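A.B. asks: The sequence isn't on hand, but the structure is:
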């Protein structure tokens, strides 16, 4: 605008004193200042150039009036002008605002957002608006965040989704269930949406619709934590419980009257129409983003993760489950893959034989690399994970098929382990064999962790390459190979201890994988309960000897810790080993700078017994230090 005196300045008479102090001092004395108390008093002609110094509350009536009369409007910072800046990023400093207006040659056409005829300066929200905004509106203190999290946690049991049907301008219909829906022009217009997607440097005549649809309390918790601790937009895109649509208009209906807010003002209606009116208002400013001029606006619909079909019926108007239950289509692909893995195929038989032979050779050769190779070859993990899915969903066919394949694999391993043992003239218990003869509760922990990893890798194709690492961790075939060696040697202790390790791995994996599939939503709890209880029962039974063995291990380590380095009359105990615990058989090297006679040996034994408070058998090696 070339001549600033062409403007008519419009202000609220009720705030005239504040206006005088903050604005009038910056105005040229030749400007005309028109005071008014209501829109009805306005007598400015159409096509006027007007400056507004008004609060948000006055703009809801004034802006539509300005559009109707084709005014070119400039906005001056007002103490109560807050929501306006959400959709109009104009200067908030009076000097900067005046300079911006002076430098503007041509008014910019700006889009306006309306909901059921109401002007929207910030956002429209329906559903649980408190859940979406409270966290962002509070201060950043840890105490405030903690109080918010606690208050929301107590309300989690009451959280439920409501059904909505959304129809875009081009006829795309979305039937879903949501905790809340937010409509904004610019993403930063709402505290809920400002961190979800990046702000563009250009304006498009499009409406941004964000649908919050967590399917479980765990996802609600994830959302709450993201509200508390996210300070900027995530580079990983939208969370899988949020949908995003860009279009010019949205029509929303529901099975019941819709309660919604327009800039926090509550309304109730049978349907909602949220509309972008393109190029509606002439704004005197250069600060607005560049406007993209296009006759046709392309719609962007990102709703693949939202509830649909049967999932909507299961979620609406009832408390959310603790974990998300996948619908039939989401389960189908994983279920089909696991059903194939449960089959007794030719490749399974061949790999089982080769893995057993390789493991047995590695055990006799005391070679860890060879045994690791056998672990990678072993195909036993596949039917065990399939068995876990069968237990979870109480699918008798899958349980039967996986169990048959598992039994065939076990029998093959035992047979070829025995066969190779009989033709191998070796009877020594190597360290690799001995390592499989003392299973403890720690081995159960390994099995449980491996079961979680195996189930997750099978359910997520992008991490399936990690299955080799899972196979190495759990080591299913080596214990079976040692069991075969025990049968070949007719050694019950070797067979029973190694087979206990295999059973430990088996039941631990089944329980852990079943729980993992449950938490990933592959089955509702009421269907999985029976199978979980059975698996848990097996784990408890197997854990009894494991706890006893672990107690022995702890006792052994404590004895070694007490005796290692013990000094008795200038005789030091080194390399202490416990070869037997009932009766206690202690082996140690006695280090001295002179010969040790029988009396001294008796004194060492006596001191050890006093230290341990029990009788022992002592096996000693004498080392003379010179």
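C.D. replies: Structure's in. What do you need? Note that this is a predicted model, so its numbers are computed, not measured. Numbering: from 1, shown residues only.

A.B. asks: okay, CA-based contacts and neighbour counts for the rest of this
C.D. replies: Noted.

A.B. asks: those strands in the stretch 201-350 of the chain, which residues are they?
C.D. replies: 202-203, 207-212, 242-247, 249-262, 265-283, 290-291, 300-302 (DSSP state E, counting those that start in this stretch).

A.B. asks: and the angle for the longest one with strand 207-212?
C.D. replies: Translated: strand 265-283. 150 degrees (axes from the mean of the first three to the mean of the last three Cα atoms, to 10 degrees).

A.B. asks: Buried residues of strand 265-283, list them for me.
C.D. replies: For strand 265-283, a neighbour-count test (16 or more other Cα atoms under 10 Å) marks 271, 272, 274, 275, 276, 277, 280, 281, 282, 283 as buried.

A.B. asks: can you list those residues in TSV and add distance to residue 445?
C.D. replies: Below are the buried residues of strand 265-283 laid out as TSV (distance: Cα to Cα, whole Å):
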residue	distance to residue 445
271	55
272	54
274	55
275	57
276	58
277	62
280	66
281	66
282	68
283	67
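
A.B. asks: Farthest-apart pair in the residues you listed, please.
C.D. replies: The span of those, defined through Cα to Cα, is set by 271 and 283 at 31.3 Å.

A.B. asks: Presented hereafter is structure B, for comparison with structure A:
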């Protein structure tokens, strides 16, 4: 179930009576509450309700048409536990299965948060690249896997996939900036660290001669793209369905992005240009594969909604600012 809270300004479109009418027509709505005069800025009423996940998108579309988003406000909150017979009946009455329902606004919010360039993003990506480089140089698959889990790059990649559906220029630029600047700084920091370690004798010139356990980082094989596509599908399906972080962790472990970037920096410092080029190619293949797969998933989901005549709350293209 998802908790819906609507701020309804007095004397404006999207008033409480209109919102209650929308909720009354939806079989997946339960626990409706009207708080008269509870809103302070802007002044008005607040309407709350619990919705079956499969009913959220249609309700949001109708509320947006009423002007609730423009003149008031709409808040969604996922409820982990709801003990109510009425809630169970509402979920049974709502069309479809909750696990397959898409709440587009929720998806936009999740991907938007992870698409921005931030200090935290750069630090986490840099640490992940350093760990990946250490794991490859020491021939330690465990350390490489740790770098995969730590890497935060899936957020901007998922945002780029959503951009194709939304045609959202600002989000595309934000995600591209996060990936470009983030990986640029991470690779540069890893190269500087590798050069310092080499100068101190911590990395011998023959450090890259025995990499039997981590060859997948720089060798682009026939299944590299297949793995990236499957990981992209799994990651986007997890985001669409609102699944927990467990599935996404599995996706991170499947793709060779951060370790490839880190190892490319080390190989370049040691002047092993074939392996450096292979690592960068591996990085590009995985990044492109994830974005393509995520885009296909979203396009198929949206096509399915349109074929079944279901309403979508996903807004169209935002104007560039």
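C.D. replies: Cool, got the structure. Remember, predicted model here, so these are calculated numbers, not experimental data.

A.B. asks: Give me the TM-score for these two chains.
C.D. replies: With the length set by TM-score structural alignment, normalised by the length of structure 2, the two chains reach a TM-score of 0.60; 216 aligned residues with a Cα RMSD of 3.0 Å.

A.B. asks: Minimum distance to residue 622 of structure 1: which of the strands of the stretch 201-350 of structure 1 has it?
C.D. replies: Using Cα to Cα, the nearest of the strands of the stretch 201-350 of structure 1 to residue 622 of structure 1 is strand 242-247, at 73.2 Å.

A.B. asks: name the helices or strands packed onto that closest one?
C.D. replies: With contacts taken as 3 or more Cα pairs under 8 Å, 6 or more residues apart in numbering; DSSP states H and E, strand 242-247 of structure 1 sits against strand 207-212, strand 300-302.

A.B. asks: Just the helices from the stretch 1-150 of structure 1, written as ranges.
C.D. replies: 16-22, 56-68, 84-87, 94-103, 129-137, 142-154 (DSSP state H, counting those that start in this stretch).

A.B. asks: most tightly surrounded among those?
C.D. replies: Of those, the one with the most neighbours on average (mean count of other Cα atoms under 10 Å) is helix 84-87, at a mean of 20.

A.B. asks: Tabulate the helices of the stretch 1-150 of structure 1 (TSV), appending distance to residue 177 of structure 1.
C.D. replies: Output for these, formatted as TSV (distance: least, Cα to Cα, whole Å):
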stretch	distance to residue 177 of structure 1
helix 16-22	48
helix 56-68	31
helix 84-87	28
helix 94-103	44
helix 129-137	15
helix 142-154	21
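
A.B. asks: Structure 2: which residue goes with residue 412 of structure 1?
C.D. replies: Alignment note (TM-score structural alignment): residue 412 of structure 1 maps to residue 185 of structure 2.

A.B. asks: isn't its match right next to residue 123, touching?
C.D. replies: No: applying Cα atoms under 8 Å as the test, residue 185 of structure 2 and residue 123 come out as separate, 9.2 Å apart.

A.B. asks: re the thing from before, which one, of the helices and strands packed on strand 242-247 of structure 1, ends up nearest to residue 131 of structure 1?
C.D. replies: Checking those against residue 131 of structure 1 by Cα to Cα gives strand 207-212 as the closest, at 10.0 Å.

A.B. asks: The closest one aligns to what range in structure 2?
C.D. replies: Under TM-score structural alignment, strand 207-212 of structure 1 corresponds to no residues of structure 2.

A.B. asks: any idea which helix or strand carries residue 454 of structure 1?
C.D. replies: Using DSSP states H and E, residue 454 of structure 1 sits in helix 441-459.

A.B. asks: equivalent range in structure 2 for whichever helix or strand comes after that helix?
C.D. replies: Sequence order places helix 467-474 as the next helix or strand after helix 441-459 of structure 1, per DSSP H and E. Aligned by TM-score structural alignment, helix 467-474 of structure 1 falls on residues 248-255 of structure 2.

A.B. asks: again with stretch 538-551 of structure 1
C.D. replies: Across structure 2, nothing matches stretch 538-551 of structure 1 (TM-score structural alignment).

A.B. asks: rewinding a little: quick one, which of the strands of the stretch 201-350 of structure 1 gets closest to residue 385 of structure 1.
C.D. replies: strand 242-247 (31.1 Å).

A.B. asks: List the buried residues of that closest one.
C.D. replies: Buried residues in strand 242-247 of structure 1, counted by 16+ other Cα under 10 Å: 242, 243, 244, 245, 246, 247.

A.B. asks: how far away is the first one from residue 305 of structure 1?
C.D. replies: Spelled out, that is residue 242 of structure 1. Going from residue 242 of structure 1 to residue 305 of structure 1 by Cα to Cα, to the nearest Å gives 7 Å.

A.B. asks: again with residue 270 of structure 1
C.D. replies: To residue 305 of structure 1, residue 270 of structure 1 is 27 Å away according to Cα to Cα.

A.B. asks: Then residue 446 of structure 1?
C.D. replies: 34 Å.

A.B. asks: more crowded one of those two?
C.D. replies: Legend: neighbour count by other Cα atoms under 10 Å for residue 446 of structure 1 and residue 305, higher for residue 446 (17 against 13).

A.B. asks: Show me what the more buried one lines up with in structure 2.
C.D. replies: Using TM-score structural alignment, residue 446 of structure 1 sits opposite residue 227 in structure 2.

A.B. asks: Check residue 512 of structure 1 too.
C.D. replies: Match for residue 512 of structure 1 (TM-score structural alignment): residue 293.

A.B. asks: For structure 2, which segments are assigned as strands?
C.D. replies: With strands called from DSSP state E, structure 2 shows them at 2-9, 29-40, 43-51, 73-78.

A.B. asks: For the shortest one, buried residues please.
C.D. replies: Read that as strand 73-78 of structure 2. For strand 73-78 of structure 2, the neighbour count (16+ other Cα under 10 Å) marks 73, 74, 76 as buried.

A.B. asks: which residues in structure 1 does it match up with?
C.D. replies: With TM-score structural alignment applied, strand 73-78 of structure 2 matches no range in structure 1.

A.B. asks: list the helices and strands that strand packs on?
C.D. replies: Applying 3+ Cα pairs under 8 Å, 6+ apart, one finds that strand 73-78 of structure 2 makes contact with strand 2-9.

A.B. asks: The aligned partner of residue 370 of structure 1 in structure 2: how many residues sit nearby?
C.D. replies: Using TM-score structural alignment, the equivalent of residue 370 of structure 1 in structure 2 is residue 143. Applying other Cα under 10 Å, we find 19 residues neighbouring residue 143 of structure 2.
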